[in-house]
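1. the following comprises the amino acid sequence and a computationally predicted model.
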Amino acid sequence: MAKPGENCLCGRPVPLAHCCGRYLADFAGTPAPDAEALMRSRYTAFVVEDAAYLLATWHSSHRPVRLHFEPGVKWLGLEVRSHRVVDADLAEVEFVARSRWGGRATRLHESSRFVRENGRWFYLDGVML
């Protein structure tokens, strides 16, 4: 977890508490305002292994029963390549997340779809690029 005053884990140059941390700390009262903010907060949740947040922000039509975090994975950074609003309730975010596991560097390059229901954004699905 980022130390007080350090930049958010999602890579934005603001403290965690003023960025993704507020969404993770108060899912019910502080929803991510758009698909990009939700995607960034989900990356942060993967870094800190917050399964409850990840499952809560996964659309019910695609939500897994549980999540398993691979021991020893170190997340190295996130690059948001694009955020496209399709309409008022659908958006797409293309990103690259870098990690290291077992001495090997890996990249997750995905185009993700997000849907808004009742004013709250959810991760719907994604296509690996």
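-> Happy to help now that I have it.
2. from here on, just use CA atoms for contacts and neighbour counts.
-> OK.
3. continuing past the host helix or strand of Arg98, what's the next helix or strand?
-> Element membership for Arg98 (DSSP states H and E) is strand 90-101. Where DSSP H and E defines the elements, the next helix or strand beyond strand 90-101 is strand 104-117.
4. in that following strand, what's buried?
-> Neighbour-count burial for strand 104-117, counted by 16 or more other C-alpha atoms under 10 Å, picks out His109, Glu110, Ser111, Ser112, Arg113, Phe114, Val115, Arg116.
5. this is the comparison structure:
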Amino acid sequence: MSKRSDRARPRTAAAPCPCGSPAGYGGCCGPLHRGEAAAPTAERLMRSRYSAFAVGDAGYLLRTWHPRTRPRSLDLDPGLRWLRLEIIGVGDGTAFHTEGTVSFRAVYRDGGGEGELREDSRFLRHDGAWTYLDGLVQG
């Protein structure tokens, strides 16, 4: 999910949220991206990070990456379009946990057609907030 894009793609509050929630972007991932709310669970953080890839918000992705594994910069590919997200499984990651896992399938389109990314992601709380630690890409 990377390459270069310093600016997020514009997204209106009423637009469908890329994470697949029935709520519009303004009531779902938008407040997390703008720093007005924090993800209460690892799954919610995963969904908001997927949406950040979809709208091109590299700043949010870096802010929600655990400092132990966070890259110095992140280049998003402006030609890549994220089409849909499917959560396959969730392990822990609630308000009562400090660690969690989320397995997902994300479908994208690029110049060569459609493809998919499958990953088992690990999340840790850092300073009280959920952060993305790392992931194991499947297949």
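-> Cool, the structure landed. Since the structure is predicted, the reported quantities are computational estimates derived from the model, not experimental observations.
6. how close are the two chains, by TM-score?
-> The TM-score (TM-score structural alignment, normalised by the length of the first structure) is 0.91; 127 aligned residues with a C-alpha RMSD of 1.5 Å.
7. thinking again about what came up before, what range in the second structure does the strand holding Arg98 of the first structure sit on?
-> Aligned by TM-score structural alignment, strand 90-101 of the first structure falls on residues 99-110 of the second structure.
8. let me know the closest of the buried residues of strand 104-117 of the first structure to Glu70 of the first structure.
-> Closest to Glu70 of the first structure out of those is His109 (18.2 Å), distances taken as C-alpha to C-alpha.
9. now the closest one. Nearest residue, chain neighbours left out?
-> Take His109 of the first structure and drop its neighbours on the chain: the residue closest to it by C-alpha to C-alpha, 6 or more residues apart in numbering is Val96, 4.3 Å away.
10. residues near the one you found, how many?
-> 17 (other C-alpha atoms under 10 Å).
11. just checking, it touches Arg81?
-> Yes. The pair Val96 of the first structure / Arg81 is scored as a contact, 7.4 Å apart, by C-alpha atoms under 8 Å.
12. hmm, back to that, with the second structure superposed, average distance for the strand holding Arg98 of the first structure?
-> With mean C-alpha distance after the TM-score superposition for the first structure, strand 90-101 of the first structure departs from the second structure by a mean of 0.5 Å once superposed.
13. check which helices and strands that strand sits against.
-> Counting contacts by 3 or more C-alpha pairs under 8 Å, 6 or more residues apart in numbering; DSSP states H and E, strand 90-101 of the first structure is packed against helix 35-48, strand 74-87, strand 104-117.
14. give the aligned range of the first one in the second structure.
-> Under TM-score structural alignment, the alignment places helix 35-48 of the first structure onto residues 42-55 of the second structure.
15. so how far is the matching stretch off the chain centroid?
-> Once both centres are worked out by C-alpha atoms, centre = their mean, to the nearest Å, stretch 42-55 of the second structure turns out to sit 2 Å from its chain's centre.
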